[in-house]
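Enquirer: here is the input, now give the coordinates:
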Amino acid sequence: MRTCVMSIFLFFLAVVSQHAFAQVKVNISLISPEHHLANVDIIFPATAEDTLTLYLPTWRTGRYQILNLANGIRNFAVTADNTELNWRKTAKDSWEISGVKNQVIKVSYQVYANQLSYRTRHIDDSHAFLDNSTVIMYSKHSRPEEHIISLQVPNKWRSVSGLAYGSQAHQFIAPNYDVLADSPIETGINEFHHFTVAGRNYELVIWGQGNYDSKKMLNDLKIMVKQSKHIWQDYPFSRYVFMVHATSGARGATEHLNSTIIQGSRFQFSQRKDYLDFLLTAAHEFVHTWNVKQYRPKGLVPYDYQQENYSNLLWLAEGSTSYLQSQLLTRGDLITSKEFLDKLAKRITGYLRKPGRDSQTIAQASFDAWINESGDYGNNHSVNIYSEGYLVSWLLDFDILTRSKLKKSYRDVHNLLYKHHRIPKSYDEADVLAILKQITGEDYNAWWQKNIHGFAKPDFNQLLSKAGLTIKYSNSASGKKAKGQAFTGVKTKKHSHGLMVTHVEKNSPAWRAGLTTDDIIIAIDDLRLVGDTMANRLKDFSPEQSVKVTFFRRDQLMNQNMTLAKIPKGKLMIVPVTKASKKQKAFFNAWTGLPFPMSRG
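Expert: All right, here's what the predicted structure looks like:
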């Protein structure tokens, strides 16, 4: 009996010892922050295999693009008991180490971190932002193991992350590599605040000086985070971190498992328009805490960090988030009805000026997001999972509201995805269609084929009329036909010799005239354009009038005749109809959570 008890005790100790041993320890030393350098040491637990392959991800979560992150790795070395081990690089992002069987190994390398705008890794003398997937390697054996990350940083630096804090300063704990890879660290000289809402802890850390009002940020974020209750029934976190970079040049944002990083120009916070963009961005990333971080399409579960992760539902992951972000602001009274409708009008304008809507479906754009083209070609031949994803989400929301007589909405779709398809589960088109039928009682296959796998053809005035709204142009009286203005379909930027063409809309007058990007327009009807703009010059011409365009192409002087087209004069606006019905007002309120706006002349 004593022998049996002793055997059980020894087995228990072995299991505990093995579990404690199966821990990855990472030390990141910012040896020369002014030169954007860090030294990384990783101690990996022993394995029973003789070779071990380490990887650095080729992309980071939240950005569907291969980034070739291993290009900043140098001075790679491996030791076991202070003895160097043999290794070889087997691909751009993988290192194979031999002779590791039953040995604890130490991997060391240097990282160059100067990619602020990509939100991957950036180190300077004032801070470091580390998306851990761009700094810390992993193996297939170590991916599920606990990681302890310790930072060696200059004095007076503060380190913040959505990761659990360790027992020492500048130390964090991740239960596995996947959590580590999706939980960035911000360390440096920064402004720090914390607040509590509905039993959840929130932190706001701001790096950089600017014209922001951190007190107003805090107050508005407190209101914004409460509004998730209008979509989901609970929270998937106990602590969440808002990281803000007030800097020069870099802009954009990325969602993470328990935090977000938001970048903006340091002097673009004080104006209402700019601050509203910040709030919408913060809301977008907060929505992602559920949509993508808790439920995401098949093909992205689990993440494959070494190659593209394909899905034809990325529009639902990103475009739906762009759509739902406004719900957090409207329902928290952080945006007025006019501001909300102005933002929607801008999206409609962008869609109407995008010929690519007839060349690529939103499902195709989702699958091809990894090779997405922007600029002239993208606008003319593609759609975007964010902007057009917003549009089809809006169409779907209105269809659900209509079929359910305002009892259900697109928010219910996302709540059910969160409830029934949380990771490690995922969802596909059949799952979404089943949810749509569940909440409306109707089959959505025909709608899906028409708008997701086909080319959506929305009638915007018909849509808006459901909510008591209509489209007008800023230079036309309400209810009257919009006046026309001359249109070329060309966008330009200033050049020392005239105006350089940056975009030509497909099938526009400029397209038919043969103009293309990088042409330098110098004259219209033999009069120079230097110091002028196309918009100013076009004021002298009428729609359907023919003009002579003189331009340089490959330094050769050329001429083309161009017949101007006609578009409505002024800016597209969305305004209330003169006499909205109770039904229309109720629809608007169910859609936005806002009271129906006052009619404007």
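Enquirer: can we go C-alpha only for contacts and neighbour counts from here?
Expert: Noted.
Enquirer: tally of neighbours for Lys522?
Expert: To be clear, residue 522 is Ile; Lys isn't right here. Ile522 has 21 neighbours, counted by other CA atoms under 10 Å.
Enquirer: do I have it right that it meets Gly498?
Expert: Yes: between Ile522 and Gly498 there is a contact under CA atoms under 8 Å: 4.7 Å.
Enquirer: so what sits against both of those two?
Expert: Jointly contacting Ile522 and Gly498 under the rule CA atoms under 8 Å, 6 or more residues apart in numbering are 528-530.
Enquirer: now the helix or strand harbouring Val413: buried residues?
Expert: Assigned by DSSP states H and E, Val413 belongs to helix 410-420. Buried positions in helix 410-420, judged by neighbour count with 16 or more other CA atoms under 10 Å: 410-418.
Enquirer: and this one, so I can compare the two:
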Amino acid sequence: MPMLESPAFRPSAADAMKAAPIRYRIAAVNPAAHLFEVTLSVAQPAATGQQFSLPVWIPGSYMIREFAKHIVAITAENKGKPVALEKLDKHTWRAAPVKGELTLRYTVYAYDLSVRHAYLDTQRGFFNGTSVFLAVEGQTSLPCEVEIEAPAGKEYRDWRVATSLPAAGAKPYGFGTYRAGDYDELIDHPVELGDFTLIQFKAHGVPHDFVLSGRFKRLDSKRLARDVKKICEYQIDLFGQPAPFSRYVFMTMVTGDGYGGLEHRASTALMASRDDLPRDGETVMKSGYRQYLGLISHEYFHSWNVKRIKPQAYAPYRTDQENYTRLLWAFEGLTSYYDDLTLVRSGVIDVESYLELLSHTITGVLRTPGRAVQTLEESSFDTWIKYYRPDENSLNSGISYYTKGALAGLVLDLHIRRETAGRKSLDDVMVALWQRYGREFYEGRPEGVPEDGWEKMALEVTGLKLKPLFDRLLRSTEELPLQEMLATVGIEWQQRSQVGNADKGGWLDKSKEGTPWLGARTTVEQGLVKLTHVFTDGPAQKAGLSAGDLIVAFDGLRAGGNLDTLLNQCRAGDKVDIHAFRRDELFKTKLVLEAMPVQTVGLKRSDDDPKLVEARRAWLGA
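Expert: Prediction:
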């Protein structure tokens, strides 16, 4: 349940089965104006006045988002007569006491093209329950019914409904009535509306629907279904059949440059670029499609790790306030470790491709100065104020529990494999967590993992003394022993300088001299070089440059998209004149270029030692 239960009405489990369900109706009343209308009916409102509230955040995206700001108008009535409605705070209303059914009607503005909110236009509709369904406080354990109504007009006659909500009279992909066991379940099944493309397949006998909205051409739907099926079946096998759902729905909004995903208990909402989709006739694994498959793998893995195995702080979710945990490194970071690992273990990509992805992750972490400032536990705890609210100093002050968490998972996995001679691995820990905390989470045992429970489980499963390693990985800013651990599975390590802005990492057979370092991340804006991030103690910061500055000239020459070329003409130690604007004020400074830091990593297989080759095969399954 997302809110604290009011003492006014808290039904027992038996009473909840008998009580009338909370009824919702949602209609796309004005797609051109991006307006949904919601009707909410409560058969037994609280005698002292029924309270309603809307979540302020959505599980899986840890930031206060204030969904109530999109409620345009709201009224209440009883037996056809108006009922006074008082707003108590930013997201809570209280109706005056009434006898008999109480009905609320409210309008929601929906024009956020993301996986977190609600969206409606003349081409498509989408909503998460957290954005549109008010909770009936004190009655969130009651079953819910929601009628999804089709928009009026012949231009919408081809629209359908895609959702993992169980139908309660609605035909497959049809408008009509759906049901949920309680409010928590209601808001955990997003809904897609429109004339979408539907691809269907089964993974270990479980129906999976793949829904794509937006414009795209020449989609190779057979390849997409084949690859995603491999991902799904591998993850189901990892935790053990049967799957934790009877049906699963992937929903992807296809745009020009979209990317993102948000997990739910039996579905996921995704965004992808149309150029990343597989096209008919393509046989290569292009990087964009590989990234898209990694995103799919990540969100699907969450079906086990965070939707069912979850921190005690999320059992239940409190969607009226922040929920603090130091365990996001395990629930997001380890999911990030397994997302690409799934691709290679399932045979979707080869080992070389996986090592390239891993080198990108390592390089990204090494290029983040904040790794020496913030620990993984601190990063997890501070997600509410830092991760989803990055600023120009974020790279200097913090580290991502996604990327560094994934690398901590890699170190932990390889350490366990080495110390147990391959008898145990991180897989065994994940399966044990599933069996103790996740398998029956929605079947009467909603127990979350205590803050110290994850480490205790790892010690119990492996029999190893892991506390010193956990202290290093999670509670210190020491460098991770990545090179040492990868050597135990026959992976060679190459650490070098970055070669150009497009260099994300990867093995170079021929060494190249890196360009001198400016000490900043840049973009081109209005033909000028804009500093987006200035690194601590880098040349740009030492020269007095700041994020947001626009470089007009570099050593007397106009600077723009040619910055790499200009830097290539210099050497470390050169002093260059920089002319730049800060706000509307022009200034000049002298910058001393430095050698590019050796923070770029490449990885490749070594087949010299048969024991290491076998250890690598056991790890990668390839």
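Enquirer: TM value for the aligned chains?
Expert: For these two chains in superposition, a TM-score of 0.91 is obtained (TM-score structural alignment, normalised by the length of the first structure); 577 aligned residues with a CA RMSD of 2.3 Å.
Enquirer: one step back: so the helix holding Val413 of the first structure aligns onto which residues of the second structure?
Expert: With TM-score structural alignment applied, helix 410-420 of the first structure matches the range 426-436 in the second structure.
Enquirer: how much distance is there from that stretch to the middle of the chain?
Expert: 22 Å (CA atoms, centre = their mean, to the nearest Å).
Enquirer: contacts for that stretch next, please.
Expert: With contacts defined as CA under 8 Å, 6+ apart, stretch 426-436 of the second structure is touched by 238-239, 304-305, 308-309, 409, 412-413, 416, 454, 457-458, 461-462.
Enquirer: for the second structure, which helix is longest?
Expert: Secondary structure of the second structure per DSSP state H: the longest helix is helix 221-239.
Enquirer: and it, what does it pack onto?
Expert: On a contact count with 3 or more CA pairs under 8 Å, 6 or more residues apart in numbering; DSSP states H and E, helix 221-239 of the second structure meets strand 197-203, helix 287-301, helix 334-345, helix 426-433.
Enquirer: mean per-residue distance, the last one versus the first structure.
Expert: Read that as helix 426-433 of the second structure. By mean CA distance after the TM-score superposition for the first structure, the fitted helix 426-433 of the second structure averages 1.3 Å away from its aligned residues in the first structure.
Enquirer: can you check the shortest one too?
Expert: Its aligned residues in the first structure lie a mean 2.0 Å from strand 197-203 of the second structure after superposition (mean CA distance after the TM-score superposition for the first structure).
Enquirer: can you tell me what part of the first structure that strand aligns to?
Expert: Alignment note (TM-score structural alignment): strand 197-203 of the second structure is matched to residues 191-197 of the first structure.
Enquirer: ok, Val100 of the first structure touching Thr53?
Expert: No: counting by CA under 8 Å, Val100 of the first structure does not reach Thr53; the two are 10.4 Å apart.
Enquirer: whatever residue of the first structure lines up with Ala313 of the second structure: what's it in contact with?
Expert: In the first structure, the residue paired with Ala313 of the second structure is Gly299, using TM-score structural alignment. For Gly299 of the first structure, the contacting residues are 309-311, by CA under 8 Å, 6+ apart.
Enquirer: any chance of the residues you listed in CSV, with neighbour count too?
Expert: As requested, those are exported to CSV (neighbours: other CA atoms under 10 Å):
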residue, neighbour count
Asn309, 18
Tyr310, 17
Ser311, 20
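Enquirer: reformat the residues you listed as CSV; add secondary structure and distance to Leu352 of the first structure.
Expert: Formatted as CSV, the contacts of Gly299 of the first structure follow (DSSP: H, G, I helix; E, B strand; the rest coil; distance: CA to CA, whole Å):
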residue, secondary structure, distance to Leu352 of the first structure
Asn309, coil, 31
Tyr310, coil, 28
Ser311, coil, 26
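Enquirer: report the central residue of the first structure.
Expert: Most central in the first structure under CA atoms, centre = their mean is Thr254, positioned 5.2 Å from the mean C-alpha point.
Enquirer: and it, what's its match in the second structure?
Expert: Matched by TM-score structural alignment, Thr254 of the first structure corresponds to Leu262 in the second structure.
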